[in-house]
Each structure stands twice: as structure tokens, then as C-alpha cells.
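1. What follows is a predicted structure for the sequence shown.
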Amino acid sequence: MTDRPVEEMSFEDAMRELETVVGQLERGDVALEDSIKLYERGAALKARCEVKLKEAEEKVAAITLDRDGQPTGTQAVEDQ
């Protein structure tokens, strides 16, 4: 587990750390107090992954296609 703020993590970094957290919790060899901290960190990481996935879905949905089905550009998600 890192001390890096979850809000600064990319999807990939958050997912990797979440997998590590889940692995530690599944082994069950962590003290109760540490398990609680791991669970809280895992919940924050999960939420971060959900936010990043939602952002990606919105960007994909914003892609417009021309008559030939080719992308013509994107509209910024913030503009919608």
C-alpha cells in the first residue's frame, strides 16, 4: 500500500493497488487495525476506478462519426 493520494492516481495505478489491497485482505494475515485501514483504502481506490471509467465512457460517447463511420473529433466532456 502506498501513501500516494488516491485522487492523483491513474486508473491503472489505482487498479494495481486495489488488487494488492484485496490480496492482503484475502490472506487474512493482517492485524485488525491494519485490515480496517486497508479496507478504507480499497474503498477509495474502487471509487477512483469507477470515476475514471465513467470519464472514459463519457469521452467515448462524445466521439462523433462521419458518413463513412470515421471519427471526426470529440466534444469535450466538460462542454456537454
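-> Done, it's in. Residues are numbered from 1 along each chain as shown.

2. okay, CA-based contacts and neighbour counts for the rest of this
-> OK.

3. Now do the strands in the protein.
-> Using DSSP state E, the strands found in the chain span residues 63-65, 71-74.

4. most packed of those strands?
-> Mean neighbour count (mean count of other Cα atoms under 10 Å) peaks for strand 63-65 among the strands of the chain, with a mean of 13.

5. Below is an additional structure, to be compared with the one above:
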Amino acid sequence: MAITNLALRELSGCNSLLIKDWIEQHKDEVISHNAKYGMENKKDPLNPASYANKGKDIEKILSLINDEFLNGEGYRKARTE
């Protein structure tokens, strides 16, 4: 799964402006991660925005990330509020 504003927003419950700022501050890392898995922005490789998740069911992946790395705190909390 590509690191995107939507994915991070779903996991963290933060608003998109905070996520946008975080992505901009970690731009090189986001681009590197997405490129490593072939999910980079094909039209502009220097742009951290990725569309690799578009049209895919990312619910299972987000749940797995939440359970494995966030101890079930992030995703469920965002969903219940």
C-alpha cells in the first residue's frame, strides 16, 4: 500500500492538512517507500502524491497495519469517533 494522505488520515484520525504537512516534511522518505514498491507517482517521480491505492480495497491492509503496528489503537479509534 502506498503512503498517501488518505491512508495516513484513516490510520491516524488526523485531518488532511496535518497529514499534508507531515508528508511534505518526510517527502523523500515517502517517495522512497512508494518507489521501492512500484507505487510512485508515474507522471512526476518527485511528487510524493501516489495514486497506487486508487480503486483498491485498502480496508484489510489498514486493519492489518493497525493491528500489527498500532496495537489496534489508530484505526479503530478513528472509526468510532
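-> Thanks, I have it. Model, not experiment: these values are computed from the prediction.

6. Would you give the TM-score for this superposition?
-> The TM-score (TM-score structural alignment, normalised by the length of the first structure) is 0.27; 34 aligned residues with a Cα RMSD of 3.9 Å.

7. hang on, the earlier thing: redo the strands of the first structure as JSON lines? Include distance to Ala43 of the first structure.
-> As requested, the strands of the first structure are exported to JSON lines (distance: least, Cα to Cα, whole Å):
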{"stretch": "strand 63-65", "distance to Ala43 of the first structure": "31"}
{"stretch": "strand 71-74", "distance to Ala43 of the first structure": "32"}
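
8. To Gly23 of the first structure, which of the ones you listed lies closest?
-> Ranking those by their distance to Gly23 of the first structure (criterion: Cα to Cα) puts strand 63-65 first, at 37.2 Å.

9. Give me the residues contacting that closest one.
-> Contacts with strand 63-65 of the first structure, where a contact means Cα atoms under 8 Å, 6 or more residues apart in numbering, come from 71-75.

10. Surely Ile19 of the second structure and Arg9 touch.
-> Yes - the pair Ile19 of the second structure / Arg9 is scored as a contact, 6.7 Å apart, by Cα atoms under 8 Å.

11. what sits against Ser35 of the first structure?
-> The contact partners of Ser35 of the first structure, by Cα under 8 Å, 6+ apart, come to Leu25.
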